[in-house]
Every structure is written in C-alpha cells, then in structure tokens.
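# okay, predicted coordinates and the sequence, questions at the end:
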Amino acid sequence: MSSELETFTMLPLQIDPQTKALTATSGSRALQSELASLNALHRSLLALDTPNQVPPPPLPVNPKRSANVSKLRDSGNTEYRKGKHADAVKFYTLGLQMALTRPLWEPQQLVREEVAALYANRAQAHMGLQNWAEGASDAEASVEAKRVGNSKAWWRRGKCLVEMGRLIEAKEWVSKGLEMEGDEGELVALLKDINVKLGEKSNSS
C-alpha cells in the first residue's frame, strides 16, 4: 500500500514573465486560493521601498577617543597610587563608559583590550576599599573580555572570593585561571593559600 508521500503530482503552473505571478490553468479551489495568497504576498513585497542608502564605510579608530580612554586609565592609576581608591574607581568607570561606547565598526579586539584593563584596574581599586563583591564582579568582567594573558584579573577575583569566605568557589576559579595562564606565580601561591584555609576549615569542623 503506497503512502501519500510517495505520490508525485505535476501541477499545471505557469509564471507570468512580466509580473512573475503564478497561475494554474486547472486545479482545485485550494490550489487557486494558495496561489492567490502567494501572488498577493509577492506584490506587497515588491511595493516596499528598496533601501537606497548604503552603510558608511568602516572608519579608522578614532585617535581622540583612544587618547581619552588612556588618559582616564592613567588618571585612575595615579589616584590609586595616592591611596585615593574611590577617586580611582570614578576615573576607571569614566574610561569604561568611553571604551564601551565606541562605534560598532571599530575593531572589537581593541575594545576588549581596553575594557579588560579598565575592569581589572577597577577591581583592584574596589579591593583597596574592601568592596570584595564589586571587585570580584569587575575582575570576572575583565576575564570575560580577555581570558588569556590576564592573570591579574584571575588572581583578583580569586582573592575577593577568599575574602568573602567563598573558598570552594575561589579554588575552582583559581584552578581554571591556572589552566588558562599556566603556572603563574601569584595564582599558584593563592591556590596554596586557599587549600590551607580549606584544610583548616575542615579540621575545625
């Protein structure tokens, strides 16, 4: 017994060379209805205005914006060295706002590099204020922008997690950082410290 799927029916369709409308010299009422709907859709699409504007060509990186981002980062670094951590956070935040609002046609890798550095620096400023949750969040954002070659951000989030008492999470994070960065000295030392604290915690419980 043959299935309907195995049956092929040649439909008497014709296409108008001018309008491209489909017609059938014969066929069911359902076929005629389908063709009428299809032709109506075709006419409505043709009636749409064809966009005649082309997007602007890619522009080179705006040197003024790059200079401003660097200046804000440097200003933040200066305030951090003075111990003015809250002021440093403000400068890094302004730098992030400027970096993140670059036009979409500018290289995304440039944005990632700028953002990774600014988030990592702001994480350290938050750590100076003992804002561990904010520091952990910024360090994680830095790693998301740049996963490899960013050991300071990996370390800073790990340190913030330790300070918040989230030792298991800190161990997992630092271990992952070591996979990305190799046997980086600060990360290795932090992992040892975490393991000691975990050992002390398990012994005291």
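It's in.
# going by C-alpha atoms from here, please, whenever you check contacts or count neighbours.
Noted.
# just the helices in the chain please.
Secondary structure of the chain by DSSP state H: the helices cover 29-47, 63-81, 85-100, 108-128, 132-145, 151-163, 167-181, 185-204.
# out of those, which one sits most buried?
Counting by mean count of other C-alpha atoms under 10 Å, helix 151-163 has the highest mean neighbour count of the helices of the chain, with a mean of 25.
# which neighbouring elements make contact with that one?
helix 108-128, helix 132-145, helix 167-181, helix 185-204 (3 or more C-alpha pairs under 8 Å, 6 or more residues apart in numbering; DSSP states H and E).
# now it: how far from the chain's centre is it?
Put simply, helix 151-163 sits 21 Å off its chain's centre (C-alpha atoms, centre = their mean, to the nearest Å).
# hang on, the earlier thing: export the helices of the chain to JSON lines and tack on distance to Ile15?
What follows is the helices of the chain, written out as JSON lines (distance: least, C-alpha to C-alpha, whole Å):
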{"stretch": "helix 29-47", "distance to Ile15": "11"}
{"stretch": "helix 63-81", "distance to Ile15": "56"}
{"stretch": "helix 85-100", "distance to Ile15": "52"}
{"stretch": "helix 108-128", "distance to Ile15": "48"}
{"stretch": "helix 132-145", "distance to Ile15": "54"}
{"stretch": "helix 151-163", "distance to Ile15": "64"}
{"stretch": "helix 167-181", "distance to Ile15": "61"}
{"stretch": "helix 185-204", "distance to Ile15": "70"}
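# put this next to the previous one:
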Amino acid sequence: MSHSHTHAPGESHSHSHSPAPQQQQQQQQQMVMPPPDPALQAAIEQDFKPVDLKLGPPNDSTALCAKHGLEVCAECGVDFAALNNLAKLFVANPTLACPPPPQVVQPQRSQAVTKTKEDGNTLFKAQKHVQAISMYTMAANVASQRLPWEPNQLMREELSTVLSNRSAAYLAAGDAVGALVDADAVISLKKPWSKGHFRKAKALVELGRLREAKDAIQLGLQFEPMNAEMNGFLGEIEAGMKKETRIKAQ
C-alpha cells in the first residue's frame, strides 16, 4: 500500500508512521515487568498478616477494623489513621492524579500563607500584638497542612518565617516563654538561619538568662558573623552581664 498523503495548510511535514507489527511486539515485550526476586517475595509473604477490615464513610473511603468499626483498635492490632488521612486528601481533592506528580505545589496555599503573614505584619506594626499572634498562628496552620507529597523544604521555609515573626509578637506582647518556644521551633526548622538564634537570644534576655542568651547569639553569629544587629545585641548582653556581676559583688 502506498504511503502518499497530504498535509493540512501550515502543518509540519515531519511525521512518523505507526510502527510495524514486529516493532509493536518488541515494544510490548520491553514493557513487561520482570518477575519479582524470589527471596524478596518470600520475605514479604512471610511477614504478611491478613487483617479483617470494613470500609466506612465517606463513600467507603476509610478503613476500619471489621469487629469494632474503629480506625485504631488495640484489640485487633490495627492502626489505619495514616492510611485514612491519605485517603481523605484524595477524597477532598478529586482532581488530583494518583499517584500525584512529583514536586506538585498548591499555589493557593502559598498565596494564603503569604497573605495571612503580611496581615500579621501589618497588625504588628500597628502595635496590635495579640491580633498579630492570631494571624501568624493562622498562617502557620495553613503552611503546616501542606499535602504530604509537596516539597518539604517549602513548608519549612514558610513555617520558619511565620514562627520567627510570631516569636517577635509574643515578646512584644509580654510572653517571653512563648517567644522562646517559637524561636526554638525556628532553629529546629532552619538552623543555619541566624534570625532564629536572634529571636531566642531576645527571649532569653527578657527571661533574665543572659549567659544562655550570649550562647544563642554567638551561635547565630557563626552563620552570619557580619550581622550588625546581632553584633550590637551581643554587646548589650555582655554589658548586662558585667552590670549583673558588679551588683552581685557589692
């Protein structure tokens, strides 16, 4: 049979014909999955334990123990919480591909975190520290609820910034302990970021723990030694320690 044909106006002349039957057979053979490793398969089957379960609402999307209808059941030895949380994500987001593509990000969530954080910043500048704390808390909740397959680094970046701001708001509102807790959380999320160590030092000074504050600020300066704000605050801490020593000597 002849392969002569015409192209539509403006259509590219580059094309490919359907593979011959022999090529199709070769492609199908290449797509066949290799058999499982016998030793690995035996190990999996040895550890496999069948579990009686039933499906629950909504729309039979949750796994429950068959005997008691519980998500977590000590008697039946099952815990479907993590599995059901993942199922709820797919039920709430029916347009998501399964499995989802790698590195997918919800732009609406990023926008919500940014908008709520900026609203908190506006309240903080207006000296409305309690309201700012509430807004930062809302932003932190939104950031921490990213879908499990989204890049973890994005969540850490957003959350560390929000908690740093909330630490400052707690301190301004007179809650040095809350400020210290948030500063420690920032450090655990993003240790090389000097801002977390600065927030911690500020909270410790307010609590009268000058030696620990000095250690915190010096650790932060290891990551950013030329930071003028931190170097200036270190000088204030050292001056306070000297004054404290003189008072104790009297």
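Thanks, I have the structure now. Because the structure is a prediction, the values reported are computed rather than measured.
# tm score of chain vs chain?
In this superposition the chains share a TM-score of 0.71, using TM-score structural alignment, normalised by the length of structure 1; 162 aligned residues with a C-alpha RMSD of 2.5 Å.
# thinking again about what came up before, can you put the helices and strands packed on helix 151-163 of structure 1 in CSV and add distance to Lys84 of structure 1?
Below are these laid out as CSV (distance: least, C-alpha to C-alpha, whole Å):
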stretch, distance to Lys84 of structure 1
helix 108-128, 9
helix 132-145, 16
helix 167-181, 27
helix 185-204, 25
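# of those, which approaches Leu41 of structure 1 most closely?
Among these, helix 108-128 comes nearest to Leu41 of structure 1, with 39.5 Å by C-alpha to C-alpha.
# so the closest one matches what in structure 2?
Under TM-score structural alignment, the match for helix 108-128 of structure 1 in structure 2 covers residues 152-172.
# okay, now Lys20 of structure 1: neighbour count?
Other residues near Lys20 of structure 1 number 12, with proximity taken as other C-alpha atoms under 10 Å.
# what's the match for Ala126 of structure 2 in structure 1?
In structure 1, Ala126 of structure 2 lands on Lys82 (TM-score structural alignment).
# residues in contact with that match?
Contact partners of Lys82 of structure 1, counting by C-alpha atoms under 8 Å, 6 or more residues apart in numbering, are absent.
# what range does stretch 65-74 of structure 2 cover in structure 1?
Aligned by TM-score structural alignment, stretch 65-74 of structure 2 corresponds to no residues of structure 1.
# same question, stretch 229-237 of structure 2
Using TM-score structural alignment, stretch 229-237 of structure 2 pairs with 186-194 in structure 1.
# check the mean deviation of the matching stretch from structure 2.
Once fitted to structure 2, stretch 186-194 of structure 1 is off its aligned match by 1.1 Å on average (mean C-alpha distance after the TM-score superposition for structure 1).
# quick check, distance from that stretch to the centre of its chain.
Between the centre of stretch 186-194 of structure 1 and the centre of its chain there are 29 Å (C-alpha atoms, centre = their mean).
# same question, stretch 43-63 of structure 2
With C-alpha atoms, centre = their mean as the basis, stretch 43-63 of structure 2 stands 28 Å off its chain's centre.
# could you do stretch 228-239 of structure 2 as well?
Mean-position distance between stretch 228-239 of structure 2 and its chain equals 33 Å (C-alpha atoms, centre = their mean).
# one more: stretch 162-170 of structure 1?
The answer for stretch 162-170 of structure 1 is 26 Å, by C-alpha atoms, centre = their mean.
# who's in contact with the nearest residue to Met155 of structure 2 once chain neighbours are set aside?
The shortest distance from Met155 of structure 2 to any non-neighbouring residue, by C-alpha to C-alpha, 6 or more residues apart in numbering, is to Ala143 (5.9 Å). Shown in contact with Ala143 of structure 2 (C-alpha under 8 Å, 6+ apart): Arg109, Ser110, Val113, Met155, Glu158, Leu159.
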